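Participant: sequence unavailable; structure follows:
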């Protein structure tokens, strides 16, 4: 029985328990004098919790512990004189254990005594291909692993379902007139809410820890001063017996990241902010109901599509326009804007950021109390003066926070800059040339045939932790702005 099937069966039993518990609560209320401490629906929820939670927790623990125990037992079956590396041996044994499951029971009974040459024809007749490099000792080990996994799956299914049934029966037997079912159900909900919030915190801690430890390994090989203040990016580690090593200067990558994000914000902020002011202050309800959803459609477009748009349309267009302008002025029709450039990436990223700026700013401007607008208009100010001198100053802390959050989104963008900005780690103020960013180099360091345990992959972790702290600082600063300058209105 698959895991999803077990979960569905447990939830079905719990649902039946909910119905029975609710009906029993109603019956208790009718048959006994006095008032139920909790409504009948809480009695049903009480039974549901006792039926579902212990069974699902047991299922989760079984799924975590059982593979570890089976892997330990399988690892003990690897002979010491095997010519195959241990990690590869376990992978091959795992593939063989999955393959032997397709055999009928009468053939599978003899698998433990077979050699690999005897097993392969049986599997091929069933249309199953085996992994190359398998040895004879792997066949009985794989058969034993498969049987252990099947037995574990059977016991897990039976234990989970029986525990769900036992929980249902136990909870039904505890239903009483004055049972504080509501209090206990609310405690369960509270635990779930705490667990949900803890998952977010623990996930953040896990992400930071995974990057931090690898980054510390990187900085044990490369000086932090050379990394944070170096101006040349040629990432390579010295080979064994060689003293030649690369240069890991972060400055070109960080400069390109900030420069492209600046161009994008320079394009997105005016358009997004003006669009927000129009929708919040000037547009009719009918116009707003059409314009706002259409504008926010841009936020739903995948960034890889924006990257294709930049690579195929915007980049060549800017290059051709620059060539024509250069030809009209100097007679030389060579383009002074490269197809992959800071300007191309910045413009397309700015288009992507427009809905972030406009939607956040629109919500913030709309939240400004109506009484401020009415007071300004009542004193004789025009609509534009009210917006400029009353509404925008009141909404300014929130708008600044929205812009900082949008800047964090721009700094962390990957797919657009991969396709539109180029890969050259330059330090230049010319927006018509190609540059690269931190995210591009993270992608390049972790793609291809590179082993994740090799020193070359450590570069990506150092870049990742740097980018993480930059965006974290921007988010903290945005929260500081909001809390310090937020206006309180009654």
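Facilitator: Nice, I can see it. Just so it is clear, the structure is predicted and the values come from calculations on it, not from any experiment. Residues are numbered from 1 along each chain as shown.
Participant: going forward, measure contacts between C-alpha atoms and count neighbours the same way
Facilitator: OK.
Participant: tell me which helix or strand the residue sitting nearest the centre point of the chain sits in.
Facilitator: In the chain, the centroid-proximal residue (C-alpha atoms, centre = their mean) is residue 203; its distance is 10.1 Å. In this assignment (DSSP states H and E), residue 203 forms part of helix 181-219.
Participant: sec struct for the nearest residue to residue 487 once chain neighbours are set aside, please.
Facilitator: Distance criterion C-alpha to C-alpha, 6 or more residues apart in numbering; nearest residue to residue 487, sequence neighbours excluded, is residue 394 at 7.1 Å. Look at residue 394: counting by DSSP: H, G, I helix; E, B strand; the rest coil, its state is helix.
Participant: one more: residue 286?
Facilitator: Residue 286 ends up helix, using three-state DSSP.
Participant: count of residues packed around it?
Facilitator: Around residue 286 there are 8 other residues, counting by other C-alpha atoms under 10 Å.
Participant: likewise the one 10 residues further on?
Facilitator: Residue 296: 16 surrounding residues under other C-alpha under 10 Å.
Participant: strands of the stretch 101-250 of the chain, start to end?
Facilitator: For the stretch 101-250 of the chain, the strands defined by DSSP state E, counting those that start in this stretch cover 233-234, 247-248.
Participant: put this next to the previous one:
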């Protein structure tokens, strides 16, 4: 049974639980709902919640834990003697998963995949025709692991369906058995809803943990194949699929920081001054059209900014600055990407800073003006310092947005990984190389592919450091103005 059909059945059972729960509560008091502790809908709601929520929670937990158990069984079938050079059993599981996914795709089309498991060459041809490209023929142990993975997956899916349906029916029966005139259905419903809200609030935390864990585990695989010292301290980035790569992060990290710094130099002054003007000087009529006009910049797709950098800004900087000054003759440069990226993140600084400045109590302004300060002095000495924690948050958001940008860098700064102080030379960033290393028919078994996860982990640590610095600044100034 498919997951969609199972979900529909559970929802139907929940609706049935609502109707039956409400009907039972009313029937027990012979229609006089004044004898019930709670209104009839609450009896239906708690029954529906007890029917659906535990079953859906079981499905979610099952789907999260299922790959771990199934792949451990499949790994045990892989013959160490058949492992390619430089590959571990865990890395070969990437091939097993791809083959299993391809076979499931063929089976969904109505094709008989059983004969393919007995013929590696026929399997490779069939999968290549289905869009699942295999560079080499699967080994016998890989085919055995694939068959075991598919069989265990079917068994697990059937067991999950049965368990979810049994749990839903049990929840329905339990909910109905508790209904009586004295049952505090409203209290139970509200408490159940509170636990649902708590669970929902944990989704963000668990998502962060999952992201970090996935990056960390794959990065560990990468560092098992490539020395961490060469990754962190080498100044050469020359990936070569097949071996002989030099995967130093320093030029990528330098390009990321260089482009982001130029973007912030452009965005922070313009955005902050725009926010001060809109909050303190602009009339309501002017603010009504200037602020939306600035915020339109945030809605423009990044590919459009990339085209703008490629067609307009790059040639302009090359013809009027780089070539006359003898600093380069390429339209792709750090300055091109930084300027365009700075324009893109202006709304992040402007809109958030404007909201923070407007949130500063008017009493602070009135007190400053009453002491004889001018409006400009009030803004400089009172308003901006009081709003500084929020402004730092806005700048941090803009910095994170700049660090994570890809398309503008691809089209505006090029893809050259190098260490240089010349802003009119082509460079690249960490995000661009993450995309390039994962583009095309790649397998998660080589350092050239797994390096993308190490780059992602480095980027995560960089943004985490920015958050820590911002938190220190916010706490320092908040103590002075609260």
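Facilitator: Great, that's in hand. Note that this is a predicted model, so its numbers are computed, not measured.
Participant: now what about the TM-score between them?
Facilitator: TM-score for the superposed chains, counting by TM-score structural alignment, normalised by the length of the second structure: 0.76, backed by 465 aligned residues with a C-alpha RMSD of 4.9 Å.
Participant: returning to that earlier point: just checking, what residue in the second structure corresponds to the residue nearest to residue 487 of the first structure?
Facilitator: Matched by TM-score structural alignment, residue 394 of the first structure corresponds to residue 386 in the second structure.
Participant: pretty sure its match sits against residue 359.
Facilitator: No - between residue 386 of the second structure and residue 359 there is no contact under C-alpha atoms under 8 Å: 9.7 Å.
Participant: in terms of neighbours, single out the busier of the two.
Facilitator: residue 386 (23 against 14).
Participant: so who does the more buried one touch?
Facilitator: 360, 478, 481 (C-alpha atoms under 8 Å, 6 or more residues apart in numbering).
Participant: 10 Å - rerun?
Facilitator: Residues counted as contacts of residue 386 of the second structure (C-alpha atoms under 10 Å, 6 or more residues apart in numbering) are 356-357, 359-361, 364, 379-380, 477-478, 480-482.
Participant: can you tell me which of the residues you listed are buried?
Facilitator: Neighbour-count burial (16 or more other C-alpha atoms under 10 Å) applied to those gives 356-357, 360, 379.
Participant: which residue range of the second structure does stretch 352-361 of the first structure align onto?
Facilitator: Going by TM-score structural alignment, stretch 352-361 of the first structure sits over residues 344-353 in the second structure.
Participant: give me the mean deviation of the matching stretch from the first structure.
Facilitator: Once the two are superposed, stretch 344-353 of the second structure sits an average of 0.8 Å from its aligned residues in the first structure (mean C-alpha distance after the TM-score superposition for the first structure).
Participant: repeat for stretch 17-26 of the second structure
Facilitator: Averaged out, stretch 17-26 of the second structure is 4.2 Å away (mean C-alpha distance after the TM-score superposition for the first structure).
Participant: give me the number of residues near the corresponding residue of the second structure for residue 196 of the first structure?
Facilitator: Taking TM-score structural alignment, residue 196 of the first structure has residue 200 as its aligned residue in the second structure. Residue 200 of the second structure has 11 neighbouring residues, counting by other C-alpha under 10 Å.
Participant: one more: residue 278 of the first structure?
Facilitator: 15.
Participant: residue contacts, it?
Facilitator: 272, 284, 288, 358, 362.
Participant: please pick the buried ones from the residues you listed.
Facilitator: Here, 16+ other C-alpha under 10 Å leaves 272, 358, 362 buried among the contacts of residue 278 of the first structure.
Participant: where does the closest residue to the last one other than its chain neighbours land in three-state SS?
Facilitator: Computed as C-alpha to C-alpha, 6+ apart, the closest residue to residue 362 of the first structure that is not its neighbour in sequence is residue 276, at 4.6 Å. Under three-state DSSP, residue 276 of the first structure falls in the helix class.
Participant: distance of residue 276 of the first structure relative to residue 125 of the first structure?
Facilitator: Distance, residue 276 of the first structure to residue 125 of the first structure, using C-alpha to C-alpha, to the nearest Å: 66 Å.
Participant: who has more neighbours, those two?
Facilitator: residue 276 (26 against 10).
Participant: map the more buried one onto the second structure.
Facilitator: Using TM-score structural alignment, residue 276 of the first structure sits opposite residue 275 in the second structure.
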